[in-house]
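> No letters, just coordinates:
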């Protein structure tokens, strides 16, 4: 049962708690009542998150057997409390806490509580718990997306015996970790207020159990927590002044589990944020320099006990102060000598003594160590003796330096210059030095000051984030003159992007077309690289097209207009602009919609410019998105105008069907293209049509557009029409269309891929063969 405050645009019947209103609120009243929004409400359509009601004809009632039920318009039960009791003397009560309870009128006992079935929201007095003995738990589960309440990728659950709280991604992948409970706070949350200040209670009723709840002692403060669809726990506090919920918690990059890999320490205040422990070095130097630290670090000098060396000196411990301790620890009795016990066990690689918990040992890789500005614990990491006493050898070095004097200075100068030269060469190769390109390529594009963009986005506040792509986050902002903008900020941790950033600047700054997103300016200050675009209020096409209530806005005429607009933009890139440009990453998420749902092609980071009369090229660096790649490009690295035509064909079939090629599944058909080909051969191609637009679509149009889509995705590039021909086919300038040949069913796996295969993720390091 989802218990939340409803957004102003909501048009559902809700029940309000006693202190605010005791009444059923009609649809017309919701807009007015939400101006105050000072209480929690129950969305009647959301108890069964996987099967919500599709209209307003549902009813919420107590059935004859005493169960709370939701009925659809046909009076079929879509959700029930499923109590086995035959008693019928029950009543439903919404408590002031937001807890909806089913109460036995004979004794006042609660026989069912919504707080025992948490969704994504954690309210005061609600109890999250785990009981491994009874196999019972109450966990937070995120929504799939901000507007889809179905269970999403993230779940927050408490570990038994007070071992901490995890946010897990995709079922079992750690995404965030709180550390164990020490009686006052979770030890990896140094800023967590004490038990007596914030009313937090964490406890265990018996071995294998744990529970977590909080209360707000100050009754004037309205507060709750929500696990968002992106895996972030946000603290929500009601602002009486602004009459809205404020997000009062923050998150940084180091909060993501394992950001720096094993034996790496993360400090959000530093740049780069990841460093190896003393005595350790990066496992993959190239990845580390590129900002991908997840491979972690490896020990430089083996421990004495690992080689049974009786002659060497004993291992010692490096003290790391004020850190968040890793998980997978072993507890030792508090009366033991923690250091001595660890030193006497060769498998023990670190220890810590924590007030309220005791002696903690680690025998596995130390993953997810975070450096805090204040607070935290002291971690003692086992190192070889030589790693901790290198400073003592400086006397020898100094003496040698005095004797050899000028020779060593000369050598040092030589090697320093050589190292500096190599460093500059590496930076140039990675695209991080713009000095030779900046003046010539940016001279026609306005340069926006960093301070201006920081002010426009409220210092890049998370609430201003529109989304996050492969190169970094995109923020909404407003310039001093009132113009709304979208700021694409290249993440410092991105292992791709600097080259693509300059590519996008060079390409899009020279393009002007109604169906291409307009680049307003760029910023290359403070080691930041940012692009400033015109703001598109309706976001990307995929947010409308796939699994969203927004699909109802896409009637057939609107979809036709979007398809033809994309095609005109593509024709401009291929034929009409000063430069012939192949986009190489055309997909629904890269099509933005303005306030009138006009399409704009965006994200030119992967685009390639053709010089002279060339119309085809080969690359050893395949970039783009699986599922939209043409076969000749995915397998041989050959790209041309026909590569974009293939991607356009996939996109056209998606727009007609409302289904994503990558996630499509129908019997034995793995891809939308295969399903469309099957329907075409069976003479049932109209079945491809999205049911959401059945009242507005014209059958002949559906057949024509599906035909064009199948022509665009034919396996052999020469068989596909060019962009100009595609536009003529869509606008009926070409009346008779050829029969398509079998499409290319390009799978999401690639023998050359070194990245996780996904149709939703843009990849850029796949070798063409």
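Perfect, thanks for sending it. Remember, it's a predicted structure, so these values are computed and weren't measured experimentally.

> From here on, just use CA atoms for contacts and neighbour counts.
OK.

> Check this structure for its longest helix and report it.
With secondary structure taken from DSSP state H, the chain has its longest helix at helix 394-429.

> Compute the inter-axis angle for the helix or strand just after that one and helix 394-429.
Scanning forward in sequence from helix 394-429, with DSSP states H and E defining helices and strands, the next element found is helix 435-442. When axes from the mean of the first three to the mean of the last three CA atoms, to 10 degrees is applied, the directions of helix 435-442 and helix 394-429 differ by 30 degrees.

> Run through who's touching helix 435-442.
The contact list for helix 435-442 (CA atoms under 8 Å, 6 or more residues apart in numbering) reads 505-506.

> after that helix, next one along is what?
Next along the chain after helix 435-442, taking DSSP H and E as the criterion, comes helix 450-456.

> for that following helix, packing partners?
Contacts of helix 450-456 with other secondary structure elements, assessed using 3 or more CA pairs under 8 Å, 6 or more residues apart in numbering; DSSP states H and E, are made with strand 472-478.

> List the buried residues in the strand it packs on.
Of the residues in strand 472-478, those scored as buried under the neighbour-count criterion (16 or more other CA atoms under 10 Å) are 472-478.

> try stretch 722-735
When neighbours are counted by 16+ other CA under 10 Å, the buried residues of stretch 722-735 are found to be 722-723, 726-727, 729-730.

> Including secondary structure and distance to residue 767, could the residues you listed go into JSON lines?
Converted to JSON lines, the buried residues of stretch 722-735 look like this (DSSP: H, G, I helix; E, B strand; the rest coil; distance: CA to CA, whole Å):
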{"residue": "722", "secondary structure": "coil", "distance to residue 767": "27"}
{"residue": "723", "secondary structure": "helix", "distance to residue 767": "27"}
{"residue": "726", "secondary structure": "helix", "distance to residue 767": "30"}
{"residue": "727", "secondary structure": "helix", "distance to residue 767": "33"}
{"residue": "729", "secondary structure": "helix", "distance to residue 767": "35"}
{"residue": "730", "secondary structure": "helix", "distance to residue 767": "35"}
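
> Wait, residue 746 touches residue 631, no?
Yes: because the distance of 6.1 Å satisfies CA atoms under 8 Å, residue 746 is recorded as touching residue 631.

> So between these two, which is more surrounded?
Here residue 746 and residue 631 are set side by side on neighbour count (other CA atoms under 10 Å), and the busier one is residue 631, at 23 against 19.

> Against residue 747, how distant is that one?
For residue 631, the distance to residue 747 under the criterion CA to CA, to the nearest Å works out to 9 Å.

> Check residue 332 too.
Between residue 332 and residue 747 the distance, using CA to CA, works out to 51 Å.

> can you check residue 635 too?
Applying CA to CA to residue 635 and residue 747 gives a distance of 11 Å.

> hold the first one in mind and look at this next one:
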């Protein structure tokens, strides 16, 4: 009898324990399911919010970009920059695109990437490259641009053969187009934007050789009346940096003006400022241009491949504008609105330029260079030479 009672009690206790355990397991499963549903709902809402509210451009999926670029094949690689590689691609509808694939070591996070995307999305001007959309998937960050068949300006003006395809008229139009694009960034857009890396390789050319400023990876946005800022991290490209930016980290709209002046002198001469060589002196291109101006022989700066079909006054005016832009003191440099006016009006009175900044290629400041497709810090000596003006 006692044995029967023990068996019954044990059975009942087992059933109670099983039921209790089953109940808690069921409740635990329900809790996990609810948490998963809430997480999925949060992720979905966050994703939708990211697409609808944070990004102002279409999102391309990774599969589409893979197919367009043939899985980023080396045959489709058309460029290499400090923040990643650029590939040519073709969408299913036949539209050609340029895909800027940011390297994972670029140091640009998701927030910064979205800020850059939204910045470029707000910029609409014939002399700025048009951004079609972006791709964000996993660790991938990509910008999709309209494709420019003529690639960048440096492929023409620094090439012994292709620079012959740029007669003076086209070079002048390129100079004016860049000036108008920069004016839009500084004064005419809803935001005040300092590009900080204006150079020949960041000027793209369309089928009609119309220039388009590209690569806003290190651009800075300012609101209100702010026109400049200080930074401890000097970034840019050798030969285009203004003295105040390279030496003290102060950048402003006048830093872009300096870079523009260097670019003007490069377009006119077909020579690079950084790496310029002359057997009679150690000046760089800026210093050489100033020397010729001081000797009243500015036309000697012109690219030797150019024929005689140009206006002497127009060329001299462009050289003078370029020298005004590269003056050492920021307050002496013109604004881009003044630059556009001087280039567009032959009757405009131009000031005589003063000595330029960085007329010799010896650097002694640390600069994080983005030129040549790599990001590196290199020390060289910077010497600011004062030359007598006429």
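Sure, I can see it. On a predicted model such as this, the values are computed, not experimentally measured, just so you know.

> just to revisit the earlier point, tell me the counterpart residues of the longest helix of the first structure in the second structure, please.
Residues of the second structure matching helix 394-429 of the first structure are absent, with TM-score structural alignment as the criterion.

> can you pull the contacts of residue 104 of the first structure?
Going by CA under 8 Å, 6+ apart, residue 104 of the first structure touches 89-91, 110-111.

> What ranges does the stretch 51-200 of the second structure have for its helices?
Read by DSSP state H, counting those that start in this stretch, the stretch 51-200 of the second structure holds these helices, from start to end of the chain: 62-68, 110-121, 154-157, 168-183.

> Adding mean neighbour count and distance to residue 231 of the second structure as columns, could you present the ones you listed in TSV?
As requested, those are exported to TSV (neighbours: other CA atoms under 10 Å; distance: least, CA to CA, whole Å):
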stretch	mean neighbour count	distance to residue 231 of the second structure
helix 62-68	16	35
helix 110-121	17	17
helix 154-157	20	28
helix 168-183	21	22
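
> right, so of those, which gets closest to residue 46 of the second structure?
Each of those has some distance to residue 46 of the second structure by CA to CA; the shortest is helix 110-121, at 13.8 Å.

> Which other helices and strands does the closest one contact?
In this structure, helix 110-121 of the second structure makes packing contacts with strand 131-137, judged by 3+ CA pairs under 8 Å, 6+ apart.

> So what's the gap between the strand it packs on and the chain middle?
Mean-position distance between strand 131-137 of the second structure and its chain equals 16 Å (CA atoms, centre = their mean, to the nearest Å).

> buried sites along it?
Result for strand 131-137 of the second structure [16+ other CA under 10 Å]: buried residues 131-136.

> What is the nearest of those to residue 191 of the second structure?
Top of the list for closeness to residue 191 of the second structure, among these and by CA to CA, is residue 131 at 17.1 Å.

> Excluding residues flanking it in the chain, which one is nearest the corresponding residue of the first structure for that closest one?
Under the alignment (TM-score structural alignment), residue 131 of the second structure pairs with residue 519 in the first structure. Counting by CA to CA, 6 or more residues apart in numbering, residue 533 is the residue found nearest to residue 519 of the first structure once chain neighbours are left out, at 4.5 Å.

> what's the spacing between the match of residue 131 of the second structure and residue 537 of the first structure?
Taking CA to CA as the criterion, residue 519 of the first structure is separated from residue 537 of the first structure by 16 Å.

> Could you do residue 579 of the first structure as well?
Shown here: residue 579 of the first structure relative to residue 537 of the first structure, a distance of 29 Å by CA to CA.

> show me the contacts for residue 62 of the first structure.
When contacts are taken as CA under 8 Å, 6+ apart, residue 62 of the first structure is in contact with 68-69, 90-92.

> if we go to 7 Å?
With contact taken as CA atoms under 7 Å, 6 or more residues apart in numbering, residue 62 of the first structure is in contact with 68-69.

> Quick one: end-to-end length of stretch 269-287 of the second structure, please.
End-to-end distance for stretch 269-287 of the second structure, by CA to CA: 13 Å.

> cool, and stretch 615-624 of the first structure?
Stretch 615-624 of the first structure end-to-end distance (CA to CA) = 19 Å.

> For it, buried residues please.
In stretch 615-624 of the first structure, residues buried by neighbour count (16+ other CA under 10 Å) are 615, 622-624.

> need the residues you listed in TSV with secondary structure and distance to residue 668 of the first structure, can you?
Formatted as TSV, those follow (three-state DSSP; distance: CA to CA, whole Å):
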residue	secondary structure	distance to residue 668 of the first structure
615	coil	37
622	strand	29
623	strand	29
624	strand	26
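
> Those residues into TSV, with extra columns for distance to residue 589 of the first structure?
Below are these laid out as TSV (distance: CA to CA, whole Å):
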residue	distance to residue 589 of the first structure
615	26
622	19
623	16
624	12
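
> just those residues now: which is nearest residue 510 of the first structure?
Once CA to CA is applied, the member of these that ends up nearest residue 510 of the first structure is residue 615, at 19.5 Å.

> so what corresponds to the closest one in the second structure?
Counting by TM-score structural alignment, residue 615 of the first structure lines up with residue 227 in the second structure.

> before we move on, what about residue 528 of the first structure?
Aligned partner of residue 528 of the first structure by TM-score structural alignment: residue 140.

> now residue 453 of the first structure
Alignment note: residue 453 of the first structure maps to residue 65 in the second structure; criterion TM-score structural alignment.

> ok, now which ones touch its match?
The neighbourhood of residue 65 of the second structure, defined by CA under 7 Å, 6+ apart, contains no residues.

> for residue 149 of the second structure, same thing?
The neighbours of residue 149 of the second structure, taking CA under 7 Å, 6+ apart as the test, are 206-207.

> can you do 10 Å?
88, 96, 98, 204-209 (CA atoms under 10 Å, 6 or more residues apart in numbering).

> okay but residue 56 of the second structure is in contact with residue 123, surely?
No: between residue 56 of the second structure and residue 123 no contact is recorded; they are 11.7 Å apart, counting by CA atoms under 10 Å.

> so how many other residues sit close to residue 221 of the second structure?
Around residue 221 of the second structure there are 17 other residues, counting by other CA under 10 Å.

> For the stretch 101-250 of the second structure, just list every one of the strands.
If you assign secondary structure with DSSP state E, counting those that start in this stretch, the strands in the stretch 101-250 of the second structure sit at 131-137, 140-146, 192-194, 203-205, 211-213, 220-222, 228-230, 235-236, 250-252.

> I appreciate the help and will end here.
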